[in-house]
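Colleague: Got a sequence here, can you model it:
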Amino acid sequence: MAKYLLLKHYRGAPASVNPEPMDQWTPEEISAHVQYMNDLAARLEKTGEYVDSQALSPEGTFVRYDGAGRPPVTDGPFAETKDVIAGWMVIDVDSYERALAVAGELSAAPGAGGKPIHEWLELRPFLGDHSATAE
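Modeller: The predicted model follows:
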């Protein structure tokens, strides 16, 4: 088994990827999107491939050590950026190919009008897990 992190990237552009920004979805469309992800997590839990997941708030803060003992803090990221990490899921699967299949299924979560949003996902193996890379 190899663990992977799936980072859910919400991109405000281009329109061909997310034709309708999430802040313009109806409450029903948002509920359907969340339900799809919960259903996928439940299926992965039954096969032993689900580890954890969480949605993230669009508000955040950048912090960097300044060498003087106090970290400078910068507001952001902001929703008007083209790319916001909206959430994550950790899976533990038998192969890289299976990780790709799960990522593809998660990318098909519905959005406005119930159509798949083809959301960008970043698939990253956990460091040190050499079995988790493409061959």
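Colleague: make it CA atoms for all contacts and neighbour counts henceforth
Modeller: OK.
Colleague: What about the protein, which residue is the most distant from its middle?
Modeller: Largest separation from the mean C-alpha position in the chain: Ala68, at 34.5 Å (CA atoms, centre = their mean).
Colleague: Distance check, it against Phe62.
Modeller: 17 Å (CA to CA, to the nearest Å).
Colleague: Please apply the same query to Leu100.
Modeller: Counting by CA to CA, the gap from Leu100 to Phe62 is 30 Å.
Colleague: let's see this one next to it:
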Amino acid sequence: MPKYLLLKHYRGGPAPYQPIPPMDEWAPEDVEAHMTFQRHVNDVLKENGEWVDAQALTPARTWVRYGGPGAAPVTTDGLLPETSDLAAGWFMIDVESHERAIELAAYVSSEPGPGGTPLYEWIDVREVMSDLPASD
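Modeller: Next up is the predicted model:
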């Protein structure tokens, strides 16, 4: 079965369906409702045998590149990308088809936001490469 990454962004993808403030500006009960939904999605995926992994990410990031022979890695916190460029988390799923991955992504997109209103956020659906690309 193919594996897919359902990648969530802090605010990203095509134009949002509705403007949503960053989660650190939500009421505590709205954050809890959102996280409860995320746990519910994990439970449903596990019950269906489709769950591989799910993680939430903090907005903090460090860029790293090779420093050269004998040099330490080069790191930086910036240039800081737009918030929309930050990955918020993911679900890794193992499903029967691309259509099932799309169905699950749409369900994840319905997660509650401030006031319990569904976010309808864009979910980036990416198939995990099962074979190495062919070389010429």
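Colleague: overall similarity of the pair, as a TM-score.
Modeller: The TM-score (TM-score structural alignment, normalised by the length of structure 1) is 0.84; 130 aligned residues with a CA RMSD of 2.4 Å.
Colleague: hmm, back to that, of Leu100 and Phe62 of structure 1, which one has the most company?
Modeller: When neighbours are counted by other CA atoms under 10 Å, Leu100 comes out ahead of the other of Leu100 of structure 1 and Phe62, with 16 against 11.
Colleague: looking at this, that one is in a strand?
Modeller: No: counting by DSSP: H, G, I helix; E, B strand; the rest coil, Leu100 of structure 1 is not found in a strand; it is helix.
Colleague: Please list all residues in contact with Met1 of structure 2.
Modeller: Neighbouring residues of Met1 of structure 2 by CA atoms under 8 Å, 6 or more residues apart in numbering: 94-97.
Colleague: One more pass at 6 Å, please.
Modeller: 95-96 (CA atoms under 6 Å, 6 or more residues apart in numbering).
Colleague: Alignment lookup: Val93 of structure 1 to structure 2.
Modeller: Here Val93 of structure 1 is matched to Val95 in structure 2, going by TM-score structural alignment.
Colleague: Look at that match and say how many residues are nearby.
Modeller: If you count neighbours by other CA under 10 Å, Val95 of structure 2 ends up with 20.
Colleague: those strands in structure 2, which residues are they?
Modeller: 3-9, 51-56, 63-65, 74-76, 87-94, 124-127 (DSSP state E).
Colleague: export those strands to TSV and tack on distance to Arg39 of structure 2?
Modeller: Below are the strands of structure 2 laid out as TSV (distance: least, CA to CA, whole Å):
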stretch	distance to Arg39 of structure 2
strand 3-9	15
strand 51-56	10
strand 63-65	30
strand 74-76	33
strand 87-94	11
strand 124-127	19
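Colleague: And those strands: which comes nearest Met23 of structure 2?
Modeller: With CA to CA, the closest approach to Met23 of structure 2 among these belongs to strand 87-94: 10.7 Å.
Colleague: and the closest one, what does it pack onto?
Modeller: With contacts defined as 3 or more CA pairs under 6 Å, 6 or more residues apart in numbering; DSSP states H and E, the packing partners of strand 87-94 of structure 2 are strand 3-9, strand 51-56.
Colleague: Following superposition onto structure 1, what is the mean distance for it?
Modeller: Following the fit onto structure 1, the mean deviation recorded for strand 87-94 of structure 2 is 0.6 Å by mean CA distance after the TM-score superposition for structure 1.
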